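Student: coordinates only, no sequence provided:
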């Protein structure tokens, strides 16, 4: 029996790198690689295009918003702004001077007075600014006065106060709403129980 030593170079099987099978396999691998590269490039381009479109849409939306702001009066007319400022000043003043504007006589106990004030605070409305508060008869009589830019909100405010347990049986007196002498036409003075609406035209 003849033995062949495969470790010798001349007896090893030779690979033909230029054979049809090897060439076809190489071409197939190259095509797969190129297709993969093309897909990645195409995907990246689509992402960039989407980002560009989004930026363009955002730019258009911003320009439209700017144009809308330019064409829309800021907060309405100057007179409306003056009215808004006036009522805000009234509200701020009424809060800062709360101790000075509260008048009460013979309430009977501090706890009852605190409960009434807490009820007034819970039912506060932003369109109503209280300027005077007077509690008499151990809390059985409550008089209020102030200003508002929404007169129809005053009766609603009274109903809300009467829903409070501490004020359910209290008397608020006659409601009067009049126009103050030195205020805008849209700001009205009102009073529950006080003999005269403060600052109203005579």
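Tutor: Perfect, I can see it now. Because the structure is predicted, anything quoted here is derived from the model rather than measured.
Student: when you work out contacts or count neighbours from here on, use the C-alpha atoms and nothing else.
Tutor: Will do.
Student: and the next element down the chain from the helix or strand where residue 42 lies?
Tutor: Assigned by DSSP states H and E, residue 42 belongs to helix 20-71. Where DSSP H and E defines the elements, the next helix or strand beyond helix 20-71 is helix 78-96.
Student: of all the residues in that next one, which ones are buried?
Tutor: For helix 78-96, burial by neighbour count (16 or more other CA atoms under 10 Å) applies to 83, 84, 86, 87, 90, 91, 94.
Student: helices or strands up against that helix?
Tutor: With contacts defined as 3 or more CA pairs under 8 Å, 6 or more residues apart in numbering; DSSP states H and E, helix 78-96 has these neighbours: strand 128-136, strand 141-148.
Student: show me what secondary structure element comes after it.
Tutor: Helix 78-96 is succeeded, C-terminally, by helix 98-101 (DSSP H and E).
Student: buried set for that next one?
Tutor: Buried, per 16+ other CA under 10 Å, within helix 98-101: residue 101.
Student: alright, now check it against this:
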């Protein structure tokens, strides 16, 4: 059996030695890594610059849109204000027109024309009859009067019904002798309405 003596010089481990070739190789490797790192960082920086430029352009475009929208909103507010003013003026104008139309066409007014009714009553022939009280309520007419002849009262009522301008029909008639003067007959005609209202 063969034995090996590891204590011999040839079997002892030799220390590492750095020669010129190893140093050159190491330098080249480090240089390559440095260049590669610089290229990567430069690429990333270029990309970041491009992204930053793009964001700046987008921000500028957004600011222009905001300014444009603000101007448009201001114009709309002006238009709305003008429209409101025009609507208010139009309403006022319509109100004035209604008032003028009512003034210019009194026949179209809904209220009772008292002077016309009084004129119509004065035009009726009333022999032995005189009116002591006249009440006008919207389209209703009530009369109170006196007469010296009892037969004159129904004739006067028929005249009111058949009058071309008045045409009144009364719902109630009251006739009584005057308490202070027995020669007079008092009468009351209540709720005289126009014939077309029946």
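Tutor: Right, received. Where do you want to start? Since this is a predicted model, take the numbers as computed values, not measurements.
Student: now the TM-score, please.
Tutor: The TM-score (TM-score structural alignment, normalised by the length of structure 2) is 0.37; 82 aligned residues with a CA RMSD of 2.0 Å.
Student: check which element follows the helix or strand harbouring residue 175 of structure 2 along the chain.
Tutor: Using DSSP H and E, residue 175 of structure 2 falls within strand 168-177. Using DSSP H and E, the helix or strand that follows strand 168-177 of structure 2 in sequence is strand 185-194.
Student: can you tell me which helix in structure 2 is longest?
Tutor: What stands out as the longest helix in structure 2, according to DSSP state H, is helix 20-104.
Student: what's it packed up against?
Tutor: Packing contacts for helix 20-104 of structure 2, counted by 3+ CA pairs under 8 Å, 6+ apart, involve no helix or strand.
Student: just to revisit the earlier point, can I get the helices and strands packed on helix 78-96 of structure 1 in CSV including distance to residue 111 of structure 1 and mean neighbour count?
Tutor: What follows is the helices and strands packed on helix 78-96 of structure 1, written out as CSV (distance: least, CA to CA, whole Å; neighbours: other CA atoms under 10 Å):
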stretch, distance to residue 111 of structure 1, mean neighbour count
strand 128-136, 13, 22
strand 141-148, 16, 22
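Student: may I see those arranged in JSON lines, with distance to residue 188 of structure 1 as well?
Tutor: Formatted as JSON lines, the helices and strands packed on helix 78-96 of structure 1 follow (distance: least, CA to CA, whole Å):
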{"stretch": "strand 128-136", "distance to residue 188 of structure 1": "10"}
{"stretch": "strand 141-148", "distance to residue 188 of structure 1": "5"}
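Student: so which of those strands comes closest to residue 101 of structure 1?
Tutor: strand 128-136 (4.9 Å; CA to CA).
Student: quick check: angle from that closest one to strand 141-148?
Tutor: What separates the directions of strand 128-136 of structure 1 and strand 141-148 is an angle of 160 degrees, with axes from the mean of the first three to the mean of the last three CA atoms, to 10 degrees.
Student: follow-up on the earlier one: from the buried residues of helix 78-96 of structure 1, which is closest to residue 59 of structure 1?
Tutor: Closest to residue 59 of structure 1, out of all of the buried residues of helix 78-96 of structure 1 and judged by CA to CA, is residue 84, at 34.3 Å.
Student: give me the contacts around the strand holding residue 175 of structure 2.
Tutor: Residues from elsewhere that reach strand 168-177 of structure 2 (CA atoms under 8 Å, 6 or more residues apart in numbering): 160-162, 183-195.
Student: identify the farthest-apart pair in these.
Tutor: It's 183 and 195 that sit farthest apart of those, by CA to CA, at 33.2 Å.
Student: so which bits of stretch 35-42 of structure 2 are buried?
Tutor: Under 16+ other CA under 10 Å, stretch 35-42 of structure 2 has no buried positions.
Student: and the residue nearest to residue 114 of structure 2 when sequence neighbours are not counted, what element?
Tutor: Sequence neighbours aside, residue 136 is the residue nearest to residue 114 of structure 2 in space, at 7.4 Å (criterion: CA to CA, 6 or more residues apart in numbering). Assigned by DSSP H and E, residue 136 of structure 2 falls within strand 129-137.
Student: no further queries at this time; thank you.
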